[in-house]
Each structure stands twice: as structure tokens, then as C-alpha cells.
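Colleague: Would you be able to build a 3D model of this:
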Amino acid sequence: MLLALTHPGMRRSTYLYVVGGVMQACYLPFTTIVFRDRGVPLEAIGALGALNSLLALAAGPVWGHLADAVLGRVVAFRLAIVAAAAGVLLFALGPAAGIPGAALAAFAGAGLVPLLDAIGMEHLAEHGGDWGPLRALTSGSYALTCIASGALVAAGGAFVIGPIYGLGATAVLLGTAGLRVRGGFTATSSEAADQQRQRAAEERAERNEYPGGNAEIAVAGSWRNRFGTASLAFQRSPGLAPFLLLSLLANLGAGLFYAYGSLRIQELVRASGGGDGSSYVALAATIAATVEIPFFLAGAAIAARLGLRALYVMGLLGIGVCSVIYALSPSAELLVVARGLIGIGYSGMLLASVLSIRAIVPDELQATGQALFQSVSYGLAIAIAALAGGLIYGAIGSAPLFALAALILFACIPLALRVAAR
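Modeller: Take a look at the predicted model:
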């Protein structure tokens, strides 16, 4: 599993996933608490989160088209890195409370992860391996970097975010020097592509492999039909619509936590006279990302042993129980430690979702199926959660918000036991 990542053909992707986690750890944990420090009301923070989620939702197809049909994946990835660094720098400098910079970073960020995954999965398809261990590298580097970035931001303030993110972006850009991939539009006929996918499916069946979040997810389908196959995916996959409904509801509940968990920690730290809370927030992110690592490393094995439905329910329980703790506990230290449950919940739900889409949707429509899942789960659901959560938090406080998150997550368990793939 891990040995595949040391293959000479995988070293570049391995490097990019590691430094990508370093780069993201210099910005993502601090956005909401910086807005709060700058006097942005909770309701406005929620509205900004919703708008940025919708902006990222709209930007995803743009980056995909640039990568597959116009610039190529490597050039588009570089452009996304530069744009993200510019956005984070504007956010750190603080014009208009950093709102324009956060918007640019959201637009660019919509291209970073999908394009990196497309590059990494193409290498996996060529040299063998699974996506889980590769994703675990990002969680590991993210966890380690959060400790250092939290200390730097606590000492130097929000301005520090710009330069340290810029250093991480530079390291990622250096890793793309000389990078070549074959992805994107080619003259390969549809018939030949279908035959190739059929042979791959037959080989998997012969090896009795458990369907995994592997390279086929990124490379199935041509660039010309990715935007026109959604209706076909629903027609040929009766279980897709119910599963997307589950994803919408579950990530609505999880999104309430993701959007405001850090603010609750900051609130308690400030109340106790412990500073701005950035080091606490960074430590919480470190704990969550660290817990993710073993689950991503052993994701396919866990799914094979427990089943996808049990794995999804485990994810719902992890985030739900953590939300209950956040609703009831007045201890910032306990909230930081409890974030380990988010690592279990996030990895469990993500793995079960990727593998469920892999099982529900035909191979030739995998790109469409995965894109629909991402759009519903991390675009629409997060936008609704950010907007509604800000109104609830601002009007009646944090306890009802996190209690509602837990209620939604627990209510999704019966649905998950019915519609997730077995």
C-alpha cells in the first residue's frame, strides 16, 4: 500500500500531496477566527461562507474545463496555486476585512484539490496503488504544520498567514517543474476508451478487488461529455438520487460544525483570558487530521470488513457525538481534544461516499457521479449550513447550533443504512 508511493513514477505525486497539506495548513484553520477578530458579525461570517461555497461550486467546472480542454492539468494546477496565494495574501493584508481575498482564495481553491487528485490518480493508474494512502500524506503534513502555523499566527497576527502560505505555494510550484501528465482530451476514440475501461473492469473482477477510490474515478469519461452526462447518470444509477439526498442532509449537519467549531473554541479561550485562540484552533485541526491518517491508510480494508453502510454510520456518529460535546461543554481544552472525533467522522463519511458512488454509478459515468457528489456535499450543503448557522449562532448562541448539527447527523443514520452501498 505505502510501498506503491515510493515507486519512482509516484515520487512527484507523493511530494505534491505532502507539500499541499503544508500549504493548506497555513490558511484554512484560521479564516473564521480572523474574520471574527476583524469585527465581522456572525451572521455576516455565515453569509460569506455561503457565498464562497457557491463561488467554489461554480468555479469547479471552470477549472475542470481549463485543465481538460484548454491549458492542460499541470498548467491549470499552477494557475490555481498562484491565484490561491494571491487571494490568501489579500486576506492576510486585510482590505475590506479580507473578504475579497477570501473570495479569490475560494475560487482558486476549487481547482487545487480536484486537479491535484487528477494528477495523482493518473500516476496511480499508471504505477498502481490506491488513493487512500496518498490522501493520508496530506492529512499528516497538514497535522504537523498546523502546530507551527498556529504558533506563528498567535505570535504575529493574521498578516503572517500571507507569507507562510506563499512559501508553501512556492514549494508546490517547484514540485510541478518538469511535470508531465497525459490527462485531458486526446484523439482516442470512444470505442477504444470503452474497450480499455472494460478490460480494466474485467481485471478487477478477476482479482476480486473491492471497489475503491482509485484512479478510474478521475480518468473515466472524456472531457466532452462531463458536463452533459448528469441525466444519464441518474437514469442508469437508480441509487444515485437517494444517496445524493443522504449526502446533502449529512453534510448540512456536518457543515454546521465545520463552519463554527473553531469560533466556539475561540469564544471560550477569550472568555478565559487565554488570547485570540489561534493556537487552540490549530491544535484542534492537528488532532483531527492526525486521527484521519490511519483511516485513510486502511480505508479499503475497513470498508471490506465493516461494509460501506457501517462505515458511513461510524462517520455520522463521530461528527454527531463531537457536536454534542461542543453544545454542552464550557471547556476549550475538551473541545480541542474532542476534535479527534471529527477525524473519524470526516474520513469515515468521505471514504464511504467515494466508495458508494464507485459502486452505484457505472464505470463510464464515474467522473460525473463523483462530481455530483462533490457539488452536493461540499458546495450546496456547506453553503446552506454556513448561512443558516450564522443566523442561528448570532441569534440564540452556539449550544442550539451544535445540538441541531447533532440532531441532523443522528437522523441520517436510518437513511444511511438504506441508501449507502453495501
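
Colleague: can we go C-alpha only for contacts and neighbour counts from here?
Modeller: Fine.

Colleague: I'd guessed His123 sits against Arg12; true?
Modeller: No: applying C-alpha atoms under 8 Å, one finds His123 not in contact with Arg12, separated by 9.1 Å.

Colleague: Helix or strand next in line after the helix of greatest length in the chain, which one?
Modeller: When the chain is parsed with DSSP state H, its longest helix is helix 240-271. Counting by DSSP states H and E, the next helix or strand C-terminal to helix 240-271 is helix 278-297.

Colleague: helices and strands around that following helix, which ones?
Modeller: In terms of contacts (3 or more C-alpha pairs under 8 Å, 6 or more residues apart in numbering; DSSP states H and E), helix 278-297 is packed against helix 131-156, helix 240-271, helix 332-338, helix 340-360.

Colleague: how about 10 Å then?
Modeller: Using 3 or more C-alpha pairs under 10 Å, 6 or more residues apart in numbering; DSSP states H and E, the elements in contact with helix 278-297 are helix 11-25, helix 31-37, helix 131-156, helix 240-271, helix 299-306, helix 332-338, helix 340-360.

Colleague: Just say which of those helices is most tucked in.
Modeller: Of the helices and strands packed on helix 278-297, the one with the most neighbours on average (mean count of other C-alpha atoms under 10 Å) is helix 340-360, at a mean of 25.

Colleague: Give me the neighbour count for the residue lying closest to Ile413 once chain neighbours are set aside.
Modeller: Leaving aside its chain neighbours, Ile413 sits nearest to Val313 (5.9 Å; criterion: C-alpha to C-alpha, 6 or more residues apart in numbering). Val313 has 23 neighbouring residues, counting by other C-alpha atoms under 10 Å.

Colleague: residue contacts, Val313?
Modeller: Applying C-alpha atoms under 10 Å, 6 or more residues apart in numbering, we find Val313 in contact with 345, 348-349, 352, 409-410, 412-417, 420.

Colleague: of these, closest to Asp68?
Modeller: The closest of the contacts of Val313 to Asp68 turns out to be Ala352 (C-alpha to C-alpha; 27.3 Å).

Colleague: so that closest one touches Ala420, yeah?
Modeller: Yes: with contact defined as C-alpha atoms under 10 Å, Ala352 counts as touching Ala420 (7.9 Å).

Colleague: anything in contact with each of those two?
Modeller: 307-313.

Colleague: Run the chain-centre distance for stretch 325-343.
Modeller: Stretch 325-343 sits 21 Å away from the centroid of its parent chain (C-alpha atoms, centre = their mean, to the nearest Å).

Colleague: Which parts of the stretch 51-200 of the chain are helices?
Modeller: Ranges of helices in the stretch 51-200 of the chain, per DSSP state H, counting those that start in this stretch, are 73-93, 99-127, 131-156, 161-175, 190-207.

Colleague: want to put them side by side, so please do this one too:
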Amino acid sequence: MIPTKYSVHLYVAFFYMTHASFSPFLGFWFSEQGLSSRQIGLLFSIGPLVGLLVQPLWGIVCDRFGIERRVLAISLLAAPLLAFGYVLADGVFALFILTAVVYAVFYSSLMPITDAITVSHAREHGQSYGGIRFLGSLSFALLITPFGLLYDRFGIDTMFVMQLIAMLAAALMLLQVKRPSVSLRRPGRMFSGLGQLLRQPSFGWFLLFVFVVSIGNHFYNVFFSVFIGRQGGQAAEQIGWLNSISALSELPFFLLSGLLIRRWGYYPILCATALAGALRWWSLSLEPTFAVLMTSQLLHGMTFALFMAAGINYAFERSPEGMKNTGQTVFALVYMNLANIVASNGGGWLLDQYGFPVLYRTGALLALSGAAGFVLLALHVRRRG
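Modeller: Okay, here's the model as predicted:
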């Protein structure tokens, strides 16, 4: 029996194993099926688009009825089974679209509810979100390269089976997680807290600048494996190594995120991570060698881990009591959904028209704009006291 204090730690480690098995390789798999950049972008945008509709419902239902673990368990079982629709589609693009829709209905619940449970558990037990999330990055880093080697050996289609096995394991670990005792929900009117949250001007501007910065992040998430695949060689293995380095770079930032946020505050941290993103995307626009690519992956710790940790904690603190799941869901809608939709479709068009250099230069300019926005927001909040 796992001690309650560490039950979420183990679940998070297994949960991010599911990501290592599937998500980094999906764009490459689509490319191997002969899809164009626009088609790949469209498929990647369907999940976030569906999430715009269903994620608020998942969050509100969990807030109202307190069934976070039940929703996670159902989604962990349903999502990997539905993903086999891509294989069964046999290259028919309409069936790819249908699979992307039904897969997203369940997959979209996983991240925001897991984050809400993790933040609540950390605060209940005097821990930090970053310290728990550290284990997720460590799990991802240790497993993604073996997954890549496995897929090079037995074929990229193996990733569908491995995702199913990984999600079943995560569902078993979820059984050890107890219901959060730090309030995530409030009885009564379900939408009142959401309206209260969105009426905060600083929170609205925060979401806007998160959106701008995140477009560049999703240019990377959606098209990076396609970029590596077009370089030739053992693509799955290279994807594994590059993602392993990026995941390892997250570890110190997740461990120290709480300390850094307390020391410097949210806005300086968010500005610094946006500037790191601008540097990273600009370096990719130069079409660097594989060695330079590996070096640039070290910036992932700032552009993803520290950025996400600051954003999640900011959203948690600014959310009304009893609406913590909904607050996390709103942040996820902007960071993971709206920005992803724009990046997937706009990025696919940019890539087909102008190539990878213009794609990543655009991401760099957007990151610079977001950094400037966080500076202005910090000055505005300071003037208002």
C-alpha cells in the first residue's frame, strides 16, 4: 500500500509515461501515412477544438459532483482504445478526423484534472506542484528514448499498443489516489465562479499573453517530429533522444519552480520564459545541425516546465474558492486548446507555403511580444497596488 502522501507522485510518474509512449511520435506517424503539413496541422487542431467544448464540461462536472478520479479512470481506459481508429482508418482522411474527435473527448480531460488534483494534493501535504511534476518529467525522460528504439525496431505502429499498456498502468496507480480534501468544488451555481474569474482584468490579460507565447510552443509540439522525420535516418530514435534531453532539462525547473516563483514573482518568471522561447525558436529557424538541435533542447526546461508551473500556480491562486478545477480548465483551454488550434492550422499553412525557417521565426516574434506583454502587465498591477 502506497502512503497517501506519495500516491499522487506515483500516479503522475505513470501518467507521463503515457505521453512518452505516444504524443511525441504522432506527427511523424501521420507524415509516414503520406499526409501533408496542412492535414497534419488540421488533425492536431481537432483535439484542442473539441476540448474547447468538452473541457469546461469536464471541469464543471468535477467541481459540482467531486468525481475527479472517476473521470480520469474512464478517460484513461477509453482514450487509448479509441486511438486505434487511426490504424483502422487505413489512410482514409475522413476516418482520421472522426478518430481525432472521439479521442479528444476523453483525452482532453486528463491534463487539467490531473493538474488540479496535483496542486491540491501538494498544498494539502505541504509539498510543491513542481516537486511532484518533476517525477512526471523524469519518467518521460527515462522512457521516451527506449520507446523510440522500440518503434524503430518493431515499427512505428507499435506506439498504439504501448499507449494502451501505459494508460492501463496509470489507471491502476490512480486507484491509490484519495479524493482531494483541499476544496476544488463548491455546491450551488456552477457558472458563478467562472464569471467571477473572467471578470478579473489581470487574469484576462494573463490569458492573452499566455496565448501569444504558447503559439510558438505548439509550432514545436505539432511539427517538430515532422521536421526530424524529413532529415532522414532513424527518425524515431532521434525523436526519442531529443525529447529525452528536453524532458531532463525540465527537472531542475520543476524542482525549483516554487522557490523561483516565491523569489521573483509570477510576472518576471513568465517574461523570462517567453524570452527563452524566442531564443529557442529563432535557433530552430536557422535549420541547425543535430548537435545544435540537442543543445537547443536544453531551453525546454524554461520554455515549458517553468512557464507551465508558473501558469498553473497563478491560475490556481486567482481562482475563486470551490472553482479550482474550472480555473485550471480555463488556463488549459487557452494554453493547450486555443493556442494549439491557431498553431496547428496556421503553422501547417506557413510550413507548406514558406517552410520551417519562417514557421519558427514567427514563433520567436510571438514569444517576444508575449514577453513585452508580461512586463506591461506587471507594471499595471504594481501601479494598482
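
Colleague: Most neighbours among the shared contacts of Ala352 and Ala420 of the first structure, which one is it?
Modeller: Tyr312 (30 neighbours).

Colleague: nearest residue to the equivalent of it over in the second structure other than its sequence neighbours?
Modeller: Under the alignment (TM-score structural alignment), Tyr312 of the first structure maps onto Leu270 of the second structure. Closest residue to Leu270 of the second structure apart from its sequence neighbours, by C-alpha to C-alpha, 6+ apart: Phe307 at 5.9 Å.

Colleague: Wait, the one you found touches Leu260, no?
Modeller: No: contact criterion C-alpha under 10 Å: Phe307 of the second structure and Leu260 do not qualify, at 11.5 Å.

Colleague: so what sits against both of those two?
Modeller: Listed as contacting both Phe307 of the second structure and Leu260 by C-alpha under 10 Å, 6+ apart are 253-254, 266, 269.

Colleague: Just put the residues you listed in a markdown table and tack on distance to Arg384 of the second structure.
Modeller: What follows is those, written out as a markdown table (distance: C-alpha to C-alpha, whole Å):
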| residue | distance to Arg384 of the second structure |
| --- | --- |
| Phe253 | 30 |
| Phe254 | 31 |
| Tyr266 | 16 |
| Ile269 | 20 |
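
Colleague: so who does Ala250 of the first structure touch?
Modeller: Ala250 of the first structure makes contacts with 244, 312, 315-316, 319-320, 349, 377, 381, 405-406, 408-413, 415-416, as judged by C-alpha under 10 Å, 6+ apart.

Colleague: I'd guessed the match of Tyr312 of the first structure sits against Phe209; true?
Modeller: Yes: the pair Leu270 of the second structure / Phe209 is scored as a contact, 9.4 Å apart, by C-alpha under 10 Å.

Colleague: which residues do these two both contact?
Modeller: Counting by C-alpha under 10 Å, 6+ apart, the residues touching both Leu270 of the second structure and Phe209 are 370-371, 373-374.

Colleague: most neighbours, which of those residues?
Modeller: Ala371 (28 neighbours).

Colleague: in what helix or strand does that residue lie?
Modeller: helix 356-384.

Colleague: Only the buried residues of that helix, if you could.
Modeller: Under the neighbour-count criterion of 16 or more other C-alpha atoms under 10 Å, helix 356-384 of the second structure has 356-371, 373-374, 377-378 buried.

Colleague: And for stretch 89-102 of the first structure?
Modeller: Neighbour-count burial for stretch 89-102 of the first structure flags 89-94, 97-102 (criterion: 16+ other C-alpha under 10 Å).

Colleague: Using CSV, lay out the residues you listed together with distance to Leu283 of the first structure.
Modeller: Output for the buried residues of stretch 89-102 of the first structure, formatted as CSV (distance: C-alpha to C-alpha, whole Å):
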residue, distance to Leu283 of the first structure
Leu89, 23
Leu90, 25
Phe91, 22
Ala92, 20
Leu93, 24
Gly94, 24
Ala97, 25
Gly98, 24
Ile99, 25
Pro100, 27
Gly101, 25
Ala102, 22
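
Colleague: Pipe the helices and strands packed on helix 278-297 of the first structure into TSV and attach distance to Asn52 of the first structure per row.
Modeller: Listed next are these as TSV, based on distance: least, C-alpha to C-alpha, whole Å:
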stretch	distance to Asn52 of the first structure
helix 11-25	17
helix 31-37	12
helix 131-156	22
helix 240-271	12
helix 299-306	30
helix 332-338	26
helix 340-360	21
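
Colleague: Now the residue nearest the centre of the second structure: closest residue in space, sequence neighbours ignored.
Modeller: In the second structure, the centroid-proximal residue (C-alpha atoms, centre = their mean) is Met336; its distance is 6.0 Å. Leaving aside its chain neighbours, Met336 of the second structure sits nearest to Pro48 (6.6 Å; criterion: C-alpha to C-alpha, 6+ apart).

Colleague: Could you identify the residue of the first structure that aligns with the one you found?
Modeller: Matched across to the first structure, Pro48 of the second structure falls on Ser53, judged by TM-score structural alignment.

Colleague: That match: how many residues sit nearby?
Modeller: Neighbours of Ser53 of the first structure (other C-alpha under 10 Å): 25.

Colleague: thinking it is in contact with Ala259, fair?
Modeller: No: at 11.1 Å, Ser53 of the first structure does not count as touching Ala259 under the criterion of C-alpha under 10 Å.

Colleague: And the residue nearest to the centre of the second structure, what's its match in the first structure?
Modeller: Counting by TM-score structural alignment, Met336 of the second structure lines up with Tyr378 in the first structure.

Colleague: Please apply the same query to Leu142 of the second structure.
Modeller: The pairwise alignment with the first structure assigns Leu142 of the second structure to Leu144, based on TM-score structural alignment.

Colleague: Next up, the contacts around the residue nearest to that match when sequence neighbours are not counted.
Modeller: Closest residue to Leu144 of the first structure apart from its sequence neighbours, by C-alpha to C-alpha, 6+ apart: Thr286 at 6.6 Å. Contacts for Thr286 of the first structure (C-alpha under 10 Å, 6+ apart) come out as 25, 29, 139-147, 150, 280, 292, 336, 339-340, 343.
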